[in-house]
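In: got a predicted structure plus its sequence, pasted below:
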Amino acid sequence: MKELLEYIAKSLVNETDAVMVTEISRGEDALLLELRVAPEDMGKVIGKQGKIAKAIRTVVKASATIEKKKVTVDIVDQ
């Protein structure tokens, strides 16, 4: 999951070195992924009216469903 989110984020931003994904376990089947990007790339990751962020969350959740896990993606300011 972490690798997928990192790959998607790096595909969208200009500063790929600033992309950081933190994985936090929330029990056996639950996972929290925190995505951090450079401040100037935040708009690219969120998109107009949050459409890109919603799409990222949907893809990651679909991938997690295959592994029978629940994943939450948070986009965090640095």
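Out: On my side now, so go ahead.

In: okay, CA-based contacts and neighbour counts for the rest of this
Out: Fine.

In: what helix or strand is residue 71 located in?
Out: For residue 71, the element it lies in under DSSP states H and E is strand 70-76.

In: next, the buried residues of stretch 21-36.
Out: Within stretch 21-36, the residues that qualify as buried by neighbour count (16 or more other CA atoms under 10 Å) are 21, 31-36.

In: ok, residues contacting that stretch?
Out: By CA atoms under 8 Å, 6 or more residues apart in numbering, the residues outside stretch 21-36 that reach it are 2, 5-6, 18-20, 68-78.

In: alright, now check it against this:
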Amino acid sequence: MKQLIETIVKPLVDHPGDVQVDKDEQHHRVTYKLSVNPEDMGKVIGKQGRVAKAIRTIVYSAAGSHHGKKIYLDIID
């Protein structure tokens, strides 16, 4: 899942080397924390959050039923 997020985000940003995805796994949830260069934040979020929503939709769809755990994607600023 981490690789999927990086594959989606890196082509969108000007500083692909700064893209970082961390995984925080708890009992009933897995949270992926995406951080990018501050200059690229607008590109990842998009107008009215449309790009961020599209990224989340793809990630949630790809996750399916991840062993009964709920998947979340947080964009860290």
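Out: Structure's in. What do you need? All of these numbers come straight from a predicted model, not from anything done at the bench.

In: about what we covered before: from the buried residues of stretch 21-36 of structure 1, which ones fall inside strands?
Out: Within the buried residues of stretch 21-36 of structure 1, residues falling in strands by DSSP state E are 21, 31-36.

In: now the two most distant members of those residues.
Out: Based on CA to CA, the longest span within these runs between 31 and 36 and measures 16.3 Å.

In: residue contacts, residue 11 of structure 2?
Out: So, once contact is read as CA under 8 Å, 6+ apart, residue 11 of structure 2 ends up touching nothing.

In: then the one 4 residues further on?
Out: Each residue near residue 15 of structure 2 by CA under 8 Å, 6+ apart is listed here: 36-37, 40.

In: looking at those, state which has the most neighbours.
Out: Among these, the one with the most neighbours (other CA atoms under 10 Å) is residue 36, at 23 neighbours.
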